[in-house]
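> Here you go, sequence then predicted model.
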Amino acid sequence: MGLIIDVPTNLGLRPPTPGCVPGADKAPQALRAAGLHVALREQGWIESSPILAGRYCPEISPGQVRNQAAIIEHARRLAFRITQALGRGEKPLVLGGDCSTLLGVGLGLAERGRYGLIHLDGHTDFRHPGNASQPANLAGEDLACAVGLHYPELSHIDGLGPYFEPRDVVHAGCRDGDAHLDEARRRLDAVISASQWMAYPRSTLADIVDRTAHDGLDGFWVHVDVDVLDPDHMPAVDSPDPGGISPALLSEALAALWPRAVGMTVGILDPDLDPAGQYAVQVATIILEAVTTDSEQAAEPI
């Protein structure tokens, strides 16, 4: 049974301009206004209460990321909700919010066993204290954190890090000029740039799906930042970069991955940059098409 969990957080993002706060925390409500929640409930999904985040604070303390204490507290509450849902046999769809949500997802999965991660994002999100002088925004550092490379307070909450073993992680969708592309390729099971994906769409998707079947995994999670899409299709994000994939490619990937996954996160849509709501409708449509794919058909080999 599908479970909707709204996670309206902006804690991992930098201020868009001085004195302003990011708008990604409004994304779950924008997706609700686009009709996603009603459409899923009509198909038998249930809806959990939202997991609210602490107050956003733009200041940074030395040796910490912005909003670090609030992020850790929020991660523990999301992790608890994830473990509860999976224990009941439910399949969570986590609607962020910024991608600091990966911390809570990873923490919850690590409490249950060994899980893989498919990380679909326009950036590797691989900044960490080992390659940056002052990591500050977890939304650009979430993948590095999830594989154990960040400050111990973040990467090893309750002694459970790394939440995903690097060998169990596939990233796809970053741009060729990503600052941490080479390091991510050295450390992770696979890293596939957006240009590679677009050049070889069928073989790339087959490769991603094949890598979800590693021996010893208890399952895998799909994490989607909608900035994996090209800004021509999705400009309503905090860090739009040209060279992204099309909505059709993302839809195809999610339709193949969702039936096999234990859950999925979708985030980084910023409704402040989408006053007409058209991009929220696009994201809602992609999600709905993926999670309502016939499971038997989607489970066939690519």
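Structure's in. What do you need?

> all contacts plus neighbour counts: C-alpha atoms, from now on.
Noted.

> Tell me where the stretch 101-250 of the chain has helices.
Taking DSSP state H, counting those that start in this stretch as the test, the helices found in the stretch 101-250 of the chain are 101-112, 142-146, 152-155, 181-187, 194-199, 201-210, 247-257.

> nearest to Arg127, of these?
helix 142-146 (6.4 Å; C-alpha to C-alpha).

> Tell me the spacing between Ala85 and Leu254.
Ala85 is 21 Å from Leu254, where distance means C-alpha to C-alpha, to the nearest Å.

> next one: Gly87
Gly87 is 23 Å from Leu254, by C-alpha to C-alpha.

> And those two? Which one has more around it.
Counted by other C-alpha atoms under 10 Å, Gly87 and Leu254 do not tie: Leu254 has more neighbours, with 24 against 11.

> Comparison target, given below:
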Amino acid sequence: MKKDISIFEFPFNLGLTKKEHEIEPGVKKLPDWLRKFGFHKEINPKNIFRLEAPEYAMDFDKETGVKNPYQIIEYAKKQSGLILKNFNIDTFHLILGGDCSILIGSALAFRQLGNFGLFYLDGHTDYIPPKLSPSGGVAGMDLAIVSGLGHQKLTNIDDLKPYFREEHIFCVGNAETDDDEYVGEILNSKIHYFDLENLRKNGFRKTAEDFLGMVDEKNLNGFFIHFDVDVLKDEIMPAVDSRMEDGIDYENLKEMLNPLIADERCFGLEITILDPDYDTEGLYTQPFIENLIQIINQPTKKI
């Protein structure tokens, strides 16, 4: 049996610092870009919900040490409210970004729904405090924020800190392993961490099964998948903000996501960072959509 699907569109880009040639980061175009190439039609969602983003800015805030914190907090609250108002236990929730900072709004919703696990699939850890961020962009710190590392204004919205407990998180696929200080932050946490090399050693399907085992062991209410497309190999997905040469391919992706999405406890999947401005002909977007649809349109298995 396949669950109904609800699509939530969050075309938000204030978590990223724009590059010199940009007016603003193009990730906000992602939901409309996927629709253009038939993604919505193939998914055939029961509902589509959308929350428009504020005008782009790069306002650095000394107190929090990040850019645009107050716009990000306000959007996260509205995003959480939209998810909570429209969630259904028998529905698969497909969340389209935007940049990675939309995880904060999603996490706020889950925190209020119960005790959830997070499978964080990303080419970076995004687990650093503001002092280690050269840009101050929240999209590079979102995993840290949702697990409680960072300024209270972002980590403790509505007194809900932490939105995910570190021991309930798998961080999978980081290819940025040369910086010891960067990697040291997550190594010193309680997060289950598999960089790209260790992910390959452990096995893609086994890593997903290990995560499901943790969900069982901790008796969690469910879990959520965050999928930043920069975890994919550059040759198949260069249309991202921060390119990494190494990564996973679509077969690896299927090995991991198939058992997770087939599990009835999977609340949904969040997709971030694909920037249409770097794929103007859709050469990389179209195979991405084809593979993603195969993953999502599989039957749900009862536990």
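Yes, it's here. Everything numeric here is computed off the predicted structure, so don't read it as measured data.

> Fetch the TM-score of the aligned pair.
Once superposed, chain against chain, the TM-score is 0.91 (TM-score structural alignment, normalised by the length of structure 1); 294 aligned residues with a C-alpha RMSD of 2.0 Å.

> re the thing from before, return the most buried member of the helices of the stretch 101-250 of structure 1.
helix 142-146 (a mean of 28; mean count of other C-alpha atoms under 10 Å).

> Can you name the residues in contact with it?
99-100, 102-103, 106, 119, 124-128, 150-151, 154-155, 161-164 (C-alpha atoms under 8 Å, 6 or more residues apart in numbering).

> Now intersect these with the strands, please.
With DSSP state E as the criterion, strands contain His119 from among these.

> What are the neighbouring residues in contact with Thr212 of structure 1?
116, 118, 219-220 are the contacts of Thr212 of structure 1 under C-alpha under 8 Å, 6+ apart.

> Now which residue in structure 1 aligns to Thr300 of structure 2?
Alignment note (TM-score structural alignment): Thr300 of structure 2 maps to Ser295 of structure 1.

> ok, now how distant is the closest residue to that match other than its chain neighbours from Ala280 of structure 1?
Leaving aside its sequence neighbours, Ser295 of structure 1 sits nearest to Pro259 (C-alpha to C-alpha, 6 or more residues apart in numbering; 5.3 Å). Noted for Pro259 of structure 1: a distance of 23 Å to Ala280 of structure 1, by C-alpha to C-alpha.

> what's the answer for Gly216 of structure 1, then?
Gly216 of structure 1 is 37 Å from Ala280 of structure 1, by C-alpha to C-alpha.

> Counting neighbours, go ahead and name the busier of the two.
Ranked by neighbour count (other C-alpha under 10 Å), Gly216 of structure 1 and Ala280 place Ala280 first, with 27 against 11.

> Just tell me what that one corresponds to in structure 2.
That one, Ala280 of structure 1, aligns with Thr285 by TM-score structural alignment.

> OK, contacts around its match?
Thr285 of structure 2 touches 34, 237, 279, counting by C-alpha under 8 Å, 6+ apart.

> list the ones among these that structure 1 also has?
Cross-checking the contacts of Thr285 of structure 2 against structure 1 gives 34, 279 as conserved contacts, using both residues aligned by TM-score structural alignment, their matches' C-alpha atoms under 8 Å.

> What is the nearest of the contacts of Thr285 of structure 2 to Ile295 of structure 2?
Leu34 (15.7 Å).

> Keep only the contacts of Thr212 of structure 1 that stay in contact in structure 2.
Where structure 2 agrees (both residues aligned by TM-score structural alignment, their matches' C-alpha under 8 Å), these reduce to 116, 219-220.

> Just to be sure, which of the residues you listed are found in strands?
Here DSSP E is the test, and the kept ones among the contacts of Thr212 of structure 1 give 116, 220 as lying in strands.

> With neighbour count and distance to Pro22 of structure 1 added, can I get the kept ones among the contacts of Thr212 of structure 1 in JSON lines?
As requested, the kept ones among the contacts of Thr212 of structure 1 are exported to JSON lines (neighbours: other C-alpha atoms under 10 Å; distance: C-alpha to C-alpha, whole Å):
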{"residue": "Gly116", "neighbour count": "28", "distance to Pro22 of structure 1": "29"}
{"residue": "Gly219", "neighbour count": "18", "distance to Pro22 of structure 1": "33"}
{"residue": "Phe220", "neighbour count": "25", "distance to Pro22 of structure 1": "29"}
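
> Closest one to Leu188 of structure 1 out of the kept ones among the contacts of Thr212 of structure 1, please.
Looking across the kept ones among the contacts of Thr212 of structure 1 and measuring by C-alpha to C-alpha, the closest to Leu188 of structure 1 is Gly116, at 11.2 Å.
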